[in-house]
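Novice: Fold the following for me, if possible:
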Amino acid sequence: MKHFISMQQLSKETMNQILKEAELIRTSPRTINKQLFAANLFFEPSTRTKISFEVAQKKLGLDVLDLHKEGSSLIKGESLYDTAKTFEAIGADFLIVRHPSDYWMEDIEKEGELNIPVINAGSGKEEHPTQCMLDVLTMYQEFGSVEGRKIVIAGDIVHSRVAKSNAHALEKLGAEVYFSAAPGFEDYSLKYPYITMDEAVEIADAVMLLRIQHERHVFKTETDDYLSLYGLTMERAAKMQKHAIILHPAPINRGVEIDTRLVESKQSRIFKQMENGVYVRMAILIHVLKEWGIIHENEINERKMLNII
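Specialist: So this is what the prediction gives:
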């Protein structure tokens, strides 16, 4: 694996390997016994993804380099490729990139070649592979496997990179994937069946809600009746199976796609997903760095915990 860009590039075996590593890290923290520089290049706003990458990097003992678009040469016209090559030249060992372009990695590869690994932290409307892996880990913790499970992804499908990454991965792992969307939010280039939210809550083992991505819409979408028509209301949640769980990649628009009382309900795993983001991103970093030969197994240690009396 050259770069960690798309869930479509990962085999079922590789996904399971990363999930096992993440679960191991959750119970037995790891550090890398080697000085490495992680470069975080975020060209879109981010809370969970950016901070969890930083926490993952620091838990692994890495040095973190942060790029902020406003303070970079991008505002002077520098290309993403040249920015990436700059970080490579000054000593970054790998790049974490989030960018509004759907195909920014293809744009980089058209200009030249990077000699350090790149991890996709979100590409436009197309992919969000690390978010997908933490979502799947949360489901594995709940069900042991997603094989044969019915997973409904509901919301602004057409603008959602999370929906695309999750649908591809979950299908590969043996789940039955369904979409639910308001009119105009569908993406019929994807082959998964559409059902209503009333149907979704009755069949789903997990309902993954998505916010309306207003920043990607050409025209403003009204949300006054969205919850009652297309969202997860208290009445709909009451019809969910007892074992079923509620997921959301966040940020959450409370009272729009989900009733605010459900965000921290017994069936919600939304904040568990955020916690799992650190473990998954640590596992992905270890996996990619080992694949590239940047680290070796003997350079990965259990993190010593402080004994505080």
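
Novice: use CA for all of it now, contacts and neighbours both
Specialist: Will do.

Novice: Nearest the geometric middle of the protein, what residue?
Specialist: Gln131 (1.1 Å; CA atoms, centre = their mean).

Novice: I'd say that residue and Val162 touch.
Specialist: Yes - the pair Gln131 and Val162 qualifies as a contact (CA atoms under 8 Å) at a distance of 6.9 Å.

Novice: Mind listing the shared neighbours of those two?
Specialist: Pro249 (CA atoms under 8 Å, 6 or more residues apart in numbering).

Novice: one more, for comparison:
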Amino acid sequence: MKKHLLSAGDLTRDDAVRVLDTAAELLGVAQRPIKKLPTLRGRTVVNLFFEDSTRTRISFEAAAKRLSADVINFSAKGSSVSKGESLKDTALTLQAMGADAVVIRHHFSGAPHRLAAAGWTNGAVVNAGDGTHEHPTQALLDAFTMRSHLMPDGGTGNDLQGKNVTIVGDVLHSRVARSNALLLHTLGANVTLVAPPTLLPVGVDAWPVETSYDLDDSLEKADAVMMLRVQRERMNASFFPTEREYSRRYGLDTTRMNRLPDHAIVLHPGPMNRGMEITADVADSGRSVIVEQVTNGVAVRMAVLYLLVGGATNEEEGS
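Specialist: This is a model prediction of the structure:
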């Protein structure tokens, strides 16, 4: 793997499968009485979050602590950022404290790339979501979840070749959709994006996906359906008539779920707008793997930190 994880597009098939296979081995740590490994003892991981987050921040914190790393949690609220401190000065401060990895979430697209390329930190940079651009570890945990359900023997050593994945909803504002489109294509899956015309981004024709405006037509062949949250906080215009109309055409309810093949699963990156893009009975159904995604997220992020911070160094020391 490269030194940083900034985009799902940076991962080759071998890179992606290596992360997923490593995560499969680490998943068992959560079932142990003592949920700790000494792998990153003495290393420092900084969670640098300029944007609100619950699942991703806690997931990265749990992942680093289970690998015995020292964790520094930084939130823009209550910090010197509110006084005008720049990303550069924040990064230089963290570097002076000896950060071995910086996990960054930022409201500006491209901020993780800037941090990695500018030389403000010597540590590995992991993109935990930048604006409406990408969220590569979310795509990895989604792929891990799909592989464990859709591939023989949990999929270890395999990709998702030939599987049909339908991603539905607010693609325009979704960094999850972008990362999944890239990673799932790398892993051999066929991806279909379903959304109103107003919620598909300009240039989507160049993505390695098919697009559709009709959810019902995309369900019967789907092996997995991922519902995206409607991101009202990023909308500065009216992208659809009403919430009720959106739910009627693009929401996943029991009737639509029953059109899926028997083996198909339902995913959601969270947080959910229950009753809008997904009904409560679908979210809590036996086909839903939404809670499992959270569990898998810790294992996948442990794998990423191990391979970026611990694995490469250990290999170098052993050579």
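
Novice: ok so, going back, find the nearest non-adjacent residue to the aligned partner of the residue nearest to the centre of structure 1 in structure 2, please.
Specialist: Matched to structure 2 by TM-score structural alignment, Gln131 of structure 1 sits across from Gln138. The shortest distance from Gln138 of structure 2 to any non-neighbouring residue, by CA to CA, 6 or more residues apart in numbering, is to Val176 (6.6 Å).

Novice: and that neighbour, what does it touch?
Specialist: Val176 of structure 2 touches Glu134, His135, Pro136, Gln138, Ala139, Pro269, counting by CA under 8 Å, 6+ apart.

Novice: so where does it fall, helix or strand?
Specialist: helix 175-186 (DSSP states H and E).

Novice: Where does that helix end up in structure 1?
Specialist: Helix 175-186 of structure 2 covers residues 161-172 of structure 1 once aligned (TM-score structural alignment).

Novice: likewise stretch 62-76 of structure 2?
Specialist: Using TM-score structural alignment, stretch 62-76 of structure 2 pairs with 55-69 in structure 1.

Novice: circling back: return the members of the contacts of Val176 of structure 2 classed as buried.
Specialist: If you count burial by 16 or more other CA atoms under 10 Å, the buried members of those come out as Glu134, His135, Pro136, Gln138, Ala139, Pro269.

Novice: close enough to count as contact, the fourth one and Asn296?
Specialist: No - in this structure, Gln138 of structure 2 is not within contact of Asn296 by CA under 8 Å, at 9.9 Å.

Novice: Can you tell me the number of residues neighbouring Asn73 of structure 2?
Specialist: The number of residues packed near Asn73 of structure 2 is 13, by other CA atoms under 10 Å.

Novice: Apart from its neighbours in sequence, what residue is nearest it?
Specialist: The shortest distance from Asn73 of structure 2 to any non-neighbouring residue, by CA to CA, 6+ apart, is to Asn47 (4.8 Å).

Novice: per the alignment, that neighbour corresponds to what in structure 1?
Specialist: Matched to structure 1 by TM-score structural alignment, Asn47 of structure 2 sits across from Asn40.

Novice: Which residue ranges of structure 2 form helices?
Specialist: 13-26, 55-66, 87-96, 111-117, 136-150, 175-186, 216-219, 243-250, 254-257, 280-283, 290-305, 312-318 (DSSP state H).

Novice: The longest one maps to which residues in structure 1?
Specialist: Mapped onto structure 1 with TM-score structural alignment as the criterion, helix 290-305 of structure 2 occupies residues 270-285.

Novice: Average separation of the matching stretch from the aligned part of structure 2, please.
Specialist: For stretch 270-285 of structure 1, the mean deviation from structure 2 after alignment is 0.4 Å (mean CA distance after the TM-score superposition for structure 1).

Novice: in that stretch, what counts as buried?
Specialist: Within stretch 270-285 of structure 1, judged by 16+ other CA under 10 Å, the buried ones are 270, 273-285.

Novice: Over to stretch 103-119 of structure 2?
Specialist: By neighbour count on 16+ other CA under 10 Å, the buried set for stretch 103-119 of structure 2 is Val103, Ile104, Arg105, His106, Ser109, Gly110, Ala111, Pro112, His113, Leu115, Ala116.

Novice: To which residue of structure 1 is the second one aligned?
Specialist: Spelled out, that is Ile104 of structure 2. In structure 1, Ile104 of structure 2 lands on Val97 (TM-score structural alignment).

Novice: If we ignore the residues flanking it in sequence, what's nearest that match?
Specialist: Using CA to CA, 6+ apart, the closest residue to Val97 of structure 1 is Leu41 (4.8 Å).

Novice: my read: the one you found touches Ala92, true?
Specialist: No - at 11.4 Å, Leu41 of structure 1 and Ala92 do not qualify as touching, with contact defined as CA under 8 Å.

Novice: Tabulate the contacts of Val176 of structure 2 in CSV, adding columns for distance to Ser148 of structure 2.
Specialist: Output for these, formatted as CSV (distance: CA to CA, whole Å):
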residue, distance to Ser148 of structure 2
Glu134, 23
His135, 21
Pro136, 18
Gln138, 15
Ala139, 14
Pro269, 17
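
Novice: picking that back up, adding distance to Leu160 of structure 2 as columns, could you present the helices of structure 2 in a markdown table?
Specialist: A markdown table is the format used below for the helices of structure 2 (distance: least, CA to CA, whole Å):
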| stretch | distance to Leu160 of structure 2 |
| --- | --- |
| helix 13-26 | 10 |
| helix 55-66 | 24 |
| helix 87-96 | 37 |
| helix 111-117 | 28 |
| helix 136-150 | 6 |
| helix 175-186 | 7 |
| helix 216-219 | 18 |
| helix 243-250 | 25 |
| helix 254-257 | 22 |
| helix 280-283 | 24 |
| helix 290-305 | 17 |
| helix 312-318 | 26 |
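
Novice: and Thr192 of structure 2, which of these is closest to it?
Specialist: Thr192 of structure 2 sits nearest to helix 216-219 of all the helices of structure 2, at 7.7 Å, using CA to CA.

Novice: Which part of structure 1 matches that closest one?
Specialist: Taking TM-score structural alignment, helix 216-219 of structure 2 hits residues 198-201 over in structure 1.

Novice: Could you list the residues in contact with that stretch?
Specialist: Against stretch 198-201 of structure 1 from outside (CA under 8 Å, 6+ apart): Val152, Ser180, Val207, Arg236, Ala237, Lys239, Met240, Gln241.

Novice: give me that answer again for 6 Å
Specialist: Contacting residues not belonging to stretch 198-201 of structure 1 are listed as Met240 [CA atoms under 6 Å, 6 or more residues apart in numbering].
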